[in-house]
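[1] Pasting a predicted model and its sequence here:
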Amino acid sequence: MSFLAFLIFSAVTVLSLPLEPRQDNTTAMSADSLAGRPRQQADAPYDVSTSTMQAAITCPKGIQHKRGGIVLLVHGTGSTGEESWQNSPYNELLPTDPLGAGYDICWVDLPQRALGDVQTSAEYVAYSINTLAPQSSTGKVAVLAHSQGAGLNVQWALDFWPSARSVTSMYIALAGDFHGTELGNDDCTPTQLANQGCVIAVVQQSVGSHYINAQNVRGGSALVPTSSIYTLYDDFVFPETAGSAVSVLSGASNIYLQQNNICGSGHQANHWAMITDTAAYGLALDALTHGGTASASRFQSIYCNEYASNHNLNLSQTSVAAEQACLSSLVTGPMTFSEPKLRSYVCQQGQSTYC
């Protein structure tokens, strides 16, 4: 089955999830194992002009210096900032939610709808954080991201741009594929990659890719206060099994929506629903108001069915539209016949030899 056909099928049905165990420490390395590795003393260089990356930042309501500071939203594969976030609760509700501190919202449009080289997308994230931090009332930026944006772009930026890490107050990941997704492996086999080619970002998000392996040398653990929120019914990022999911990040607060102390097994949120899901929003808001660490013990069950501060807000069609746009964009996404080489700074830092 082709990658596009598989995704279209996924949009209308919930996949049975593989049961192979995946512990959250299988790809992370301990501090001791990193002790002998060279430490990066400066930021990685930008390959993209700063003017181009500046033009990719949108703050739809302007920067009003709200008390909670700036929240940077990062979209996922095949989407744009506007498609994922404009009609989401993070833009419609979060800025003035009475249960929060008040936030300025900005998002970044990743190049080629985040279908190209993920390393380039990460540059946009690092630049956005550094550019927005001085404009934030807190002097720092809180980052919230979905899918590839969550699992790859932000974590890479925090690893290889220490200046961005130093001004990131917290990081909230929605359905992040920190350890890759087997969706890429299932469709983009070595034979297909060599003979027909695959979308670049799909290759890099596959389990066992050089990108994933390099990131998880150091980025396999939380680099700032982090919460990873995911769903067991994810039809793009999997396997997501209780306690051993690809979205589990060592050192983070890892919470899945189907936990008994969250919404239970009946909560059917899929991958794209995570950008509007009420329970995911409730956990994200909890993280924002508690230093980046969401807690199941503080979770309010009202969020399983509605936004606590706006009972009538219904944004479910936003996730459907974003998914459809993703599926359409994959048809013309940039292709490769081999995984792109990693940038020289990755090997210089000792996180790979594939440069």
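    Okay, I see it.
[2] CA only for contacts and neighbour counts going forward, please
    Will do.
[3] so who does the residue nearest to the spatial centre of the chain touch?
    The centroid of the chain falls nearest to residue 150 when counting by Cα atoms, centre = their mean (1.1 Å). Shown in contact with residue 150 (Cα atoms under 8 Å, 6 or more residues apart in numbering): 74, 75, 76, 144, 172, 173, 174, 175, 176, 177, 178.
[4] Just among those, which is most surrounded?
    Of all those, residue 175 has the most neighbours under the rule other Cα atoms under 10 Å, reaching 35 neighbours.
[5] sorry, back to before: for residue 28, state which of the contacts of residue 150 is nearest.
    Proximity of these to residue 28 (Cα to Cα) peaks at residue 178, which lies at 10.4 Å.
[6] and the comparison structure, right after this:
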Amino acid sequence: MRRLLTCLLLLTASLTAGATLAPAPARADTTSPSYAPLDRPGPRLTVPAATLDAALQCHGDPKAGPRPVLLNPATSVTPEENYSWNWAKVFTKQGRYHCTVTMPYHTFGDIQVAGEYLVNAIRRMYARSGRRIAILGHSQGGMSGRWALRFWPDTRAKVAEVIGMAPSNHGTTVLAGCITGLTTCVPAVWQQRAGSAFMKALNSRAETFAGIDYTNVYTMLDEVVVPPPSSGLTTGAGRIVNVRVQDVCPLDPYEHVMTGTVSPATYAIVMDALTHDGPARASRVDRKWCSQLYMPGIDPADVAGFAPILTALPNLLLTVVPSVTLSGAPLLKKEPALRCYVYAAGC
């Protein structure tokens, strides 16, 4: 297990080797009148209903157990690659109803389209369970649920909390290889650049909403979401807590990928959020987790169980490489245009 973790650390560190850092992500203008009002009803979904429903896979009894959780995957991976060997096992053992949503192109596609998958998932889970759900996501998955909440207001009453593990809430500065007109990149990579049109729209007017708790877990060792504190949220009426892993476990060794998949400190913070009213509170987290190597759900002896990690590596390693993808996602010369519903003028 130690060798596997070391290997993954070295591989993910190579993602950003040689990248030129741009200026730190600027906070979006939350007062700009050019974006849609916060309370305007969301647009009709354009992805066929059958496609959306087929992407949602659920496990357990929707009417029983702790709060239902929607697992939202990171860029470059499927839910199976991201969660089958860790979080899904935890929630199954807890008897917690949980669902995953599979995005097009290994989550490399247009995040505006992924937003429609999330709107459908939220509505379906709420209808089946009769309870407000939690959205737990890693990297892009910790951020993209907010697109659904921002532009489809009906989803807000169906979501109790959003928990991001190293979420890209304000983009990242390490995607310097995507240069408009010169190189090509997949849509989700363009959109997660710091200062992108997508990020400005996502964070427009308000980052959070009343009645929803927001827990954002980030590590100062993050080499993908840079600078790491940009994972945090600050505006809006939601209850917000931004937790730096090192404030719970000062010697936590995990970087971006492992913060959302392996880190016992992240696990403890997430579970604190899920088992208490309101967002997580670092002071409540049992420091025993700081002496653990990995989170519950991971079985070091289950060699076959780590197969999803190996299938994820090719796409993971190519995430920040311009002009190349194995995912089938389109390679674009610039960021995808924002949909008309994003603007105050509407469609």
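    Noted; the coordinates are in hand. As the structure is a computational prediction, the values presented were derived from the model and not from experiment.
[7] returning to that earlier point: what helix or strand does the alignment partner in the second structure of the residue nearest to the centre of the first structure sit in?
    Under the alignment by TM-score structural alignment, residue 150 of the first structure pairs with residue 142 in the second structure. Taking DSSP states H and E as the definition, one finds residue 142 of the second structure inside helix 140-143.
[8] Average offset of the helix or strand just after that helix relative to the first structure?
    Counting by DSSP H and E, the element after helix 140-143 of the second structure in chain order, helix or strand, is helix 145-151. Mean deviation of helix 145-151 of the second structure relative to the first structure after superposition (mean Cα distance after the TM-score superposition for the first structure): 0.6 Å.
[9] Determine the set of other helices and strands touching whichever helix or strand comes after helix 145-151 of the second structure.
    The helix or strand immediately downstream of helix 145-151 of the second structure is strand 159-165, counting by DSSP H and E. Packed against strand 159-165 of the second structure, as judged by 3 or more Cα pairs under 8 Å, 6 or more residues apart in numbering; DSSP states H and E, are the following elements: strand 133-138, helix 140-143, strand 213-218, helix 264-275.
[10] The first structure: matching residues for the helix or strand following strand 159-165 of the second structure?
    Next along the chain after strand 159-165 of the second structure, taking DSSP H and E as the criterion, comes helix 187-191. Under TM-score structural alignment, helix 187-191 of the second structure corresponds to residues 200-204 of the first structure.
[11] Residue 300 of the second structure - how many residues pack around it?
    12.
[12] do you know how far residue 334 of the second structure is from residue 76 of the second structure?
    Per Cα to Cα, to the nearest Å, residue 334 of the second structure is found 19 Å from residue 76 of the second structure.
[13] Comparing these two, which residue is more hemmed in?
    Legend: neighbour count by other Cα under 10 Å for residue 334 of the second structure and residue 76, higher for residue 76 (27 against 18).
[14] My read is that that one contacts residue 325, right?
    No. Assessed by Cα atoms under 8 Å, residue 76 of the second structure is found out of contact with residue 325, at 9.7 Å.
[15] Give the intersection of the neighbour lists for those two.
    Joint contacts of residue 76 of the second structure and residue 325 (Cα under 8 Å, 6+ apart) are 315, 319.
[16] which parts of the helix holding residue 142 of the second structure are buried?
    Of all the residues in helix 140-143 of the second structure, those buried under the rule 16 or more other Cα atoms under 10 Å are 140, 141, 142, 143.
[17] Make TSV out of these and add distance to residue 119 of the second structure.
    Shown next, in TSV, are those (distance: Cα to Cα, whole Å):
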residue	distance to residue 119 of the second structure
140	16
141	13
142	15
143	14
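[18] tell me which of those is nearest to residue 247 of the second structure?
    Nearest member of these to residue 247 of the second structure, counting by Cα to Cα, is residue 142, at 20.0 Å.
[19] Spatially nearest residue to that closest one, not counting backbone neighbours?
    Spatial nearest neighbour of residue 142 of the second structure, excluding adjacent residues (Cα to Cα, 6 or more residues apart in numbering): residue 164 at 3.9 Å.
[20] contacting residues around the one you found?
    If you count contacts by Cα under 8 Å, 6+ apart, then residue 164 of the second structure has 136, 137, 138, 139, 141, 142, 143, 214, 215, 216, 217 around it.
[21] Quick one: map it onto the first structure.
    Match for residue 164 of the second structure (TM-score structural alignment): residue 173.
[22] now the strands for the stretch 201-347 of the second structure?
    213-218, 239-244 (DSSP state E, counting those that start in this stretch).
[23] Any buried residues in stretch 206-221 of the second structure, and which?
    Quick answer for stretch 206-221 of the second structure (16+ other Cα under 10 Å): 206-209, 211-221.
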